[in-house]
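# model this:
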Amino acid sequence: MLEHTDEANLLIVDDLPENLLALDALLKGPGIHVHQAESAEQALELLLRHEFALAILDVQMPGMDGFQLAELMRSTERTKQIPIVFVSAAGRELDYAFKGYESGAVDFMQKPLDTHAVRSKVSVFVDLYRNRKRLARQLEELERSRREQEVLLDELRSTKVELENAVRMRDDFMSIVSHELKTPLNTLILEVQLRKLQLGRKNLAAFSDDKLQQMVDKDERQIQSLIRLIDDMLDVSRIRTGKLSIRPTQVDLGKLVASVVENFAPQMEASGCTLLFQRPEPVIGLWDEFRIEQVLANLLTNAMRYGAGKPVQVNVSTTAAGACIEVRDHGIGISQKSLARIFCQFERAEGSESSAGLGLGLFIAEQIIKAHSGRIQVESEEGKGALFRVLLPLNAGA
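Now for the predicted structure:
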């Protein structure tokens, strides 16, 4: 059963209006639109505006005849595929049919026209046109489907890579976590066993005031180390679920940084690093004091860890855009390769003698600064230390 989903345009060209009317009445049907032209020039205008399933041309016309029009159509990319049927009242002895086929015609009809033959031939060309359009749509749909499948395949490949990376990161994370948690725990266990041994021997001299204070200080450092590791893991979980929040209050950044530097001074001294800091004029803004302290602690820990026992400088200043904290060390520096991923999860500096830490500090620090609508930057070369710069708007609480 024929579906008229594609309207078929037919072009009829004849210099006699009565012939056009008769042919129009003969060809009209469901899904068929007939366009009339009384000259080759009018036909060319219609050919530029419409797509035709068939062109029926009268051979004998004043000016440009049907053969000349056919040759023009065959020489133009837009119209060269349109089937052409010639109509002529001339006798067969003029051999018009042969010339018509030479001009690119697919058929030749003599006047007077046979109604049944004309309708049958036109029906064949209309069906061919509709089938061609249907096939073109199917090919287009297949091509679209192919492109969509390629996109899906690319997405699946990308997802596969992401999943593989996630599995690798999970395995790396579990390996690092187990190692990092065991280090302070093993120290605590050894200390407990040693004290138990001393108590078993009744050696109370091992628990003099000085030695007891050293034990407590050592225990506190190991416990703080465990707490810091656990806090880092919790912060990563909050970041991943979008639940990392800041609670801004009015803070003097200079005073806050001075407090953190003072707390770190003993650790820096123990690692052989001199901590250089000159307290600035008050720098007042709206920030989450605890979170900014956390960022600075991470930066100072890195400077101490990778500073090779050289001085560490801390500066606080104001800029046109807000406040600035800088932490500079003169240690092993960071390679260009590492700079590109230093703020990623589980990344740690290459070439460090110490591999302590989960590799989460800078990742968490950057997320905290972003939550304050700020930026954290790093400048470094291998062997020439590193400069971390934190830029904060004064009114991050807004």
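# C-alpha from now on. contacts and neighbour counts both.
Noted.
# who are the neighbours in contact with Ile368?
Contacts for Ile368 were tallied using Cα atoms under 8 Å, 6 or more residues apart in numbering; they are Leu244, Ile246, Arg291, Ile292, Val295.
# nearest to Val283 among these?
Among the contacts of Ile368, Ile292 lies closest to Val283 (Cα to Cα), at 13.5 Å.
# C-terminal to the helix or strand that the closest one is a member of, what's the next element?
If you go by DSSP states H and E, Ile292 is part of helix 289-306. Heading C-terminal from helix 289-306, the first helix or strand you meet, by DSSP H and E, is strand 312-318.
# just want the angle from that next one to helix 289-306.
150 degrees (axes from the mean of the first three to the mean of the last three Cα atoms, to 10 degrees).
# show me what strand 312-318 is packed up against.
When contacts are defined as 3 or more Cα pairs under 8 Å, 6 or more residues apart in numbering; DSSP states H and E, strand 312-318 sits against helix 253-270, strand 275-277, strand 323-329.
# please give me the structure for this one as well, since I'd like to look at both together:
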Amino acid sequence: MLSHTIAKLLIVDDLPENLLALDALIQGPDREVHQALSAEQALSLLLEHEFALAILDVQMPGMNGFELAELMRGTEKTRNIPIVFVSAAGREMNYAFKGYESGAVDFLHKPLDTLAVKSKVSVFVDLFRQRKALDRQLQDLERSRAEQEKLLAQLQTARGELEHAVRMRDDFMSIVSHEVRTPLNGLILEAQLRRMHLSRGNLAAFSEDKLRAMVERDERQINSLIRLVEDMLDVSRIRTGKLSIRPKAFDLAQLVKGLVANFAAQAGALDTYIELTQCEALQGEWDEFRIEQVLANLLSNALRYGDRKPVQVRVFEEGGMACVQVKDSGIGISAHNQQRIFQQFERVAAHQASGGLGLGLYISEQIVLAHGGRIQVDSAEGQGSTFSVYLPRPVLLQQSDQAQATSV
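Model (predicted):
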């Protein structure tokens, strides 16, 4: 490592022959010698290069070696360059002291001792190379420290995500256990009740009306279990990228009309109703089963959280997109919770008692995104909520609708 470091040396003297002699004396394969005939020329070189050593002649016309040294010590870039003075003057102590006060690390007298010069220059070159090697090591250590800090931050993030995933798993298992237990308990109680009637010979308990009520209760519990299983399967499909979308041509308005009719009984049980305030015929190619799944979830939520007030539904075209809006006048959703409701297993705190896995809106958004559309919510606490589903429509279909409207 050290042998690959080139040390730059600066020699300053107003006599060219002195420069040539000193150059020949200190030259080497691992060194690069720069010559300057004046202090001004030396300053220019000092600003351009990084030197391992500066050898300055003291007695020069204009700015002398002492003055140049003082300038070097006052400049950030050159402050730490070792300076060796060369002088033909006598060895008076006061003269040498002046050199050391100017920042010199050594003082040479002419005529120069060849071995002493070579030895001293070699020492400073080795010190320079060792310092550069140490600088590189410090830089490597700093990079290593920065990388370790980055890795530690990543590990902490991963740990946080893992802890969050574990909490989600535990919460999910708790929710699933509760949600599955509810319909199963209903089915178990029904079975035990029927077994008791049979064991007592109470066949009157199995009249046509009572059997019909039993079957309806069974169907509700079984459908609840099927819904839970399908939700979990859909999440698995979404995570593995296997959520299939099978588009086919159909009228979105007809699908919405059918859903509103199907939910009429559920709304009536809550002493409210669903109002279809606008319903434009909108042909498009979407996965009818999946879009029905999305809209059924929105209607179910609107009735569940709508505070037993009417739910309004609109079907219309906007900006080249088919849009279905479901609006309730219920408890509403805070701005903070609006960021959460489309995440997995998220149920707004005020709604915890409502049941469900907290997957409906997550699955709905993923289905809409898979169609190239979007789903958005406009809500405020105590002011109800409006969910809007936007689905892209092919240009040809839009032109066909416009042509039909013109002919009518």
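# picking that back up, pick the most buried one from the helices and strands packed on strand 312-318 of structure 1.
Sort these by mean neighbour count, taking mean count of other Cα atoms under 10 Å, and strand 323-329 sits at the top with a mean of 22.
# what's the mean distance for whichever helix or strand comes after that one versus structure 2?
Remark: after strand 323-329 of structure 1, the chain's next helix or strand is helix 336-339, criterion DSSP H and E. Superposed on structure 2, helix 336-339 of structure 1 shows a mean distance of 2.7 Å to its aligned residues (mean Cα distance after the TM-score superposition for structure 1).
# give me the buried positions along helix 336-339 of structure 1.
Neighbour counts over helix 336-339 of structure 1 (16 or more other Cα atoms under 10 Å) mark no residue as buried.
# and the contacts of it?
For helix 336-339 of structure 1, contacts defined as Cα under 8 Å, 6+ apart pick out Ala349, Glu350, Val378, Ser380, Glu381.
# dump the helices and strands packed on strand 312-318 of structure 1 to TSV, plus distance to Leu135 of structure 1.
Shown next, in TSV, are those (distance: least, Cα to Cα, whole Å):
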stretch	distance to Leu135 of structure 1
helix 253-270	72
strand 275-277	78
strand 323-329	66
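# nearest to Leu2 of structure 1, of the ones you listed?
The stretch from these with the least distance to Leu2 of structure 1 (Cα to Cα) is strand 323-329; that distance is 76.7 Å.
# helices or strands up against that closest one?
Using 3+ Cα pairs under 8 Å, 6+ apart, strand 323-329 of structure 1 sits against helix 289-306, strand 312-318, strand 386-392.
# go again using 6 Å as the cut-off
strand 312-318, strand 386-392 (3 or more Cα pairs under 6 Å, 6 or more residues apart in numbering; DSSP states H and E).
# out of these, flag the one nearest Leu27 of structure 1.
The closest of those to Leu27 of structure 1 is strand 386-392. By Cα to Cα, the value is 78.9 Å.
# list the contacts of that closest one.
Here strand 386-392 of structure 1 makes contact (Cα atoms under 6 Å, 6 or more residues apart in numbering) with 322-329, 333, 374-380.
# burial check on Thr319 of structure 1, number of neighbours?
Using other Cα atoms under 10 Å, Thr319 of structure 1 is surrounded by 11 other residues.
# any idea how far Arg221 of structure 1 is from Arg228 of structure 1?
Distance of Arg228 of structure 1 to Arg221 of structure 1, given as Cα to Cα, to the nearest Å: 10 Å.
# next one: Ser245 of structure 1
Plainly put, Ser245 of structure 1 is 27 Å away from Arg221 of structure 1 if you go by Cα to Cα.
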